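Trainee: Have a look at this fold, sequence not included:
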């Protein structure tokens, strides 16, 4: 099973599901019961009609003493009982139940006639961290709703509970904002995309775009909630806004850029006018209306200050505020935090928002290495650990030149599995509330490419954040081999251990492989900036 449970005790015999097997679920668990029937029924023919748990039954139960998200599965030759500390725990127990069945039970329609047997076993389990996440960048390459829903199913199977949606960036704006319609009529589209690493300056000359309507978001959020996945939106501000400025140039600092076609970081930022601040407030209020997440991503990363240093309006605004123009980002972040506080939400920003002082209560996504995570935690912030050299799933998976658009350092399944979210030097380890893998999609034009880059490395991350910190790499490798048939049944085009299949390579998209030392040097410089400006 992946992730590895806390305890598994096998006993003799098996339990066989068949069309007459009943499901006993109390009223608080009717949603979990409905999910189980809809998931297991089509491939197995076992639709689990309601019944009482005397024998030949699956029973769902609640026991608050187990704790949030924890569960216990007991399989005997006569019955199955799944008990959770809360409905989420029951759901995770049911995901474990799916993994105890033959892989064909994970398909959407029947391909085998059974028997659908479960080994007699007792599983006791619960998570190490409460934030077990995956970030999906839909700004660089848009993923239609169906692909997002499919990814949510894969996250839930692996007991990951946060989908961080990176909705806006220089290369595209993906969320409908009624007050600013040009964000999607203009900002959601670009005439072409860069092919491969930006160092080659090559393009595919193919238009790209897309965005989510309010109803699309409502569907995604509801679908995720039914699987106990929280969708955390991110609107990147006040940098990474070139797509927004293409739609509304008056919000910028004098230029009229188009939606960015190249990868990398735009030098354009929001201006410091009251109108720009009102724009941010309106966008964030709309986001809060659509997403019930208790935290809202505000980005705050890689914000170039040069336009503020040279803009008379920005210099004057900074003077009136009694700050340096370089500190205008911190001023912006304070405005965002105030808006979110008025809606009962917390800001979630990349660790750059620590530069100049992050608002009290802000959640920090620490991507610039373990030093950034330790700094944020010791400054009193809750932290999601996501260092780029450990969990950036756009990085190449081997030294094989056939890897699709190989960029960054080599990051293998084994490397991800060895990642420890709590870095040295953290005074209060409870400040590290979890970790997430980040799927930046510059080099992933579609869901097939995301599959290849995400899996099985995301399986390794799932175990890192769910299971105990003590790990056995050989044992994980053995279990992962047994997990591949499940991914096959689910239609996941994962990277095989032997390397990319011919159609998974992208010879026309040239990469830019870096050594570990080269990447460490880049991150060391960025971390030094954090420590110098915070």
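Mentor: Yep, it's here. These numbers come from a predicted model, not from an experiment.
Trainee: hey, let's count contacts and neighbours off CA atoms from now on
Mentor: Noted.
Trainee: ok, now how distant is the residue minimising distance to the centre of the chain from residue 354?
Mentor: Nearest residue to the geometric centre of the chain (Cα atoms, centre = their mean): residue 134, 1.9 Å. Residue 134 sits 22 Å away from residue 354, going by Cα to Cα, to the nearest Å.
Trainee: Would you confirm that the residue nearest to the centre of the chain contacts residue 439?
Mentor: Yes - Residue 134 lies in contact with residue 439 (Cα atoms under 8 Å); the separation is 7.4 Å.
Trainee: if we can go back for a sec, identify the residues contacting the residue nearest to the centre of the chain.
Mentor: 155, 160, 162-164, 436-439 (Cα atoms under 8 Å, 6 or more residues apart in numbering).
Trainee: Report the secondary structure state of it.
Mentor: Look at residue 134: counting by DSSP: H, G, I helix; E, B strand; the rest coil, its state is strand.
Trainee: Next: residue 441.
Mentor: Per three-state DSSP, the secondary structure class of residue 441 is coil.
Trainee: Neighbours of it, how many?
Mentor: Other residues within reach of residue 441 by the criterion other Cα atoms under 10 Å amount to 22.
Trainee: one step back: can you tell me which of the contacts of residue 134 end up in helices?
Mentor: residue 155 (DSSP state H).
Trainee: Of the contacts of residue 134 - the most surrounded one?
Mentor: Within the contacts of residue 134, residue 160 tops the neighbour count with 31 neighbours, counted by other Cα under 10 Å.
Trainee: separation between it and residue 343?
Mentor: 26 Å.
Trainee: Out of the contacts of residue 134, flag the one nearest to residue 11.
Mentor: In terms of Cα to Cα, no member of the contacts of residue 134 lies closer to residue 11 than residue 160, at 28.6 Å.
Trainee: now the closest residue to that closest one other than its chain neighbours: how far from residue 231?
Mentor: Distances taken as Cα to Cα, 6 or more residues apart in numbering put residue 132 closest to residue 160, at 4.9 Å, once the chain neighbours are dropped. Residue 132 is 12 Å from residue 231, where distance means Cα to Cα.
Trainee: let's bring in a second model and compare:
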């Protein structure tokens, strides 16, 4: 079989070689119906600069069409001497088929300008393909280190190239607030900037002394949403509340409990959370309304993770709320608070998306859970009747170190090798069929405490995101040795796309960050820690 077939990634469900090939020429036309105008425009823009093929409208050549008999994101790709036909169950399916076509062409065609004249031959084949999971996502943290719009759009392109379909944007945290909100100018004039940044793991207490910040205007966010939509990626926004709110409290101290200091400079969890007064709840509703106005996603993220109750235990406002709502104590404030946010989103026709801490005390009906604290929360959420996205830090946190090599930049967390990520399955063992059906899929999480640039994001993410993409697209039964043999040809594509991926042979000397030391962890220690962290899921609801 042609080597190109065996290097496709994620690997299609079915590949068959057929005699002959098709040569893409400057005169090759592209035929697409009115429901595929956007896909056709994207394909022309993707192939034209490097091949010189403008793909003008016309019959023959490349034909795109909808076939409603196919799965929505599934496609059929047929290449023969007379032309190329891509049929999909929806525009998304056709788009995925077109991404496979790009991989069937030489890597030079992925560049942004012509470096060769061709001919551009596509080998004869028939490919039938469809994804296993509906949610194939990646979370990008732009709060810890701000990522300019152009870099976010490039990240979207790379996700789409690997047939991922969800971008979860972590927009706010203790260390920075990254979005404008009407009527709240200090969120960006104050909350979007910190005076210094921690260098490396917080265990070393080092700082660079340089201010850092940035934020997205409403138009910036609309651009990201529209660009992603053209690539059949849904952008799910997240504003973390009621915890991870020091940046907002720094901007508007009345939202907190007397804290009157700067945006947090250290990594880790701030004790400075929102108070639970009416003004704070109104603030959260304003933010959610703004997100709903910009992001068409059915799901809106509210975070809900790592919210200390220390300030609530001493807060008169908190105790007034506890008495008014007849709650048992401060530990019930967050479930009450989350329920109010879910009600507000429901009134806007949306659903709440939150980290698995919101399961403690009972998550609101209809909430979708991002299960990150190991495998147990995925099981708990599915058995509690919630749809769930599996994203355990023990398998898919791409900021974690990739090897034990001392040259790995800022090695934190447990070791997650390429093979570890490839072995991940979103559906844990032991779930009944109805429970397993509630697992929508998975997402890889990219936290950026130690990723200060797009170059550093590339290094941590690729090629592990390639392995993740195949794990969530294809069947549960996979062969890492076979994937590993296919990967070098795919890395040539990443080279053409300008991706600063980590070499398979290990870090290069210039990848190291001796000024930002890490704090490696063992898997055994992390599993013990996660067992303690998830004790809230094993306690009866009071």
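Mentor: Alright, I've got the coordinates. Fair warning: this is a prediction, and the values are worked out from it, not measured in the lab.
Trainee: Just tell me what the residue nearest to the centre of structure 1 corresponds to in structure 2.
Mentor: Under the alignment (TM-score structural alignment), residue 134 of structure 1 maps onto residue 138 of structure 2.
Trainee: and what of residue 423 of structure 1?
Mentor: So residue 423 of structure 1 corresponds to residue 428, using TM-score structural alignment.
Trainee: For its match, give me its contacts.
Mentor: Residue 428 of structure 2 sits next to 375, 378-379 when contact means Cα under 8 Å, 6+ apart.
Trainee: Using the three-state scheme, assign it.
Mentor: Classified using three-state DSSP, residue 428 of structure 2 is coil.
Trainee: what separates it from residue 533 of structure 2, distance-wise?
Mentor: Per Cα to Cα, residue 428 of structure 2 is found 19 Å from residue 533 of structure 2.
Trainee: ditto for residue 522 of structure 2
Mentor: Residue 522 of structure 2 is 16 Å from residue 533 of structure 2, by Cα to Cα.
Trainee: Compare these two (neighbour count), which wins?
Mentor: Neighbour count, other Cα under 10 Å: between residue 522 of structure 2 and residue 533, residue 533 has more, with 14 against 10.
Trainee: which residues sit in contact with the alignment partner in structure 1 of the more buried one?
Mentor: Residue pairing (TM-score structural alignment): residue 533 of structure 2 is matched to residue 526 of structure 1. By Cα under 8 Å, 6+ apart, the residues touching residue 526 of structure 1 are residue 368.
Trainee: List the residues that contact residue 273 of structure 2.
Mentor: 242-246, 249, 256-257, 307-308, 311.
Trainee: Repeat the analysis, applying 7 Å as the threshold.
Mentor: For residue 273 of structure 2, the contacting residues are 242-246, 256, by Cα atoms under 7 Å, 6 or more residues apart in numbering.
Trainee: Look up the closest residue to it, ignoring the ones flanking it.
Mentor: Nearest to residue 273 of structure 2 is residue 243, by Cα to Cα, 6+ apart, at 4.8 Å.
Trainee: Quick one: neighbours of the counterpart of that neighbour in structure 1, just the number.
Mentor: Counting by TM-score structural alignment, residue 243 of structure 2 corresponds to residue 239 in structure 1. Close neighbours of residue 239 of structure 1, defined as other Cα under 10 Å, add up to 22.
Trainee: Name the SS class of residue 239 of structure 1, please.
Mentor: With three-state DSSP as the basis, residue 239 of structure 1 sits in coil.
Trainee: now residue 118 of structure 2: how far from residue 504 of structure 2?
Mentor: 30 Å.
Trainee: Of the two, which one has the most company?
Mentor: Set side by side, residue 118 of structure 2 and residue 504 show more neighbours around residue 118, with 16 against 12, by other Cα under 10 Å.
Trainee: Checking my notes, the more buried one in a strand, right?
Mentor: No - under three-state DSSP, residue 118 of structure 2 falls outside any strand and is assigned coil.
Trainee: can you tell me which residue in structure 1 aligns to it?
Mentor: By TM-score structural alignment, residue 118 of structure 2 lines up with residue 114.
Trainee: okay, the helix or strand hosting residue 43 of structure 2 sits on what stretch of structure 1?
Mentor: Using DSSP states H and E, residue 43 of structure 2 maps to helix 37-51. With TM-score structural alignment applied, helix 37-51 of structure 2 matches the range 30-44 in structure 1.
Trainee: Please point out which parts of the matching stretch sit buried.
Mentor: Of the residues in stretch 30-44 of structure 1, 32-33, 35-37, 39-44 count as buried by neighbour count, 16 or more other Cα atoms under 10 Å.
Trainee: now do stretch 68-88 of structure 2
Mentor: 70, 72-80, 83-88.
Trainee: Now do the contacts for residue 416 of structure 1.
Mentor: Residue 416 of structure 1 touches 390-391, 457, 460-461, counting by Cα under 7 Å, 6+ apart.
Trainee: on that earlier part again, quick check: of the contacts of residue 273 of structure 2, which has the highest neighbour count?
Mentor: With neighbours taken as other Cα under 10 Å, the top of the contacts of residue 273 of structure 2 is residue 246, carrying 32 neighbours.
Trainee: I figured that one hits residue 265, correct?
Mentor: No - between residue 246 of structure 2 and residue 265 there is no contact, the gap being 10.2 Å when judged by Cα atoms under 7 Å.
Trainee: Next up, the contacts around the aligned residue in structure 2 for residue 192 of structure 1.
Mentor: Aligned by TM-score structural alignment, residue 192 of structure 1 pairs with residue 196 of structure 2. Neighbouring residues of residue 196 of structure 2 by Cα under 7 Å, 6+ apart: 207-212, 265.
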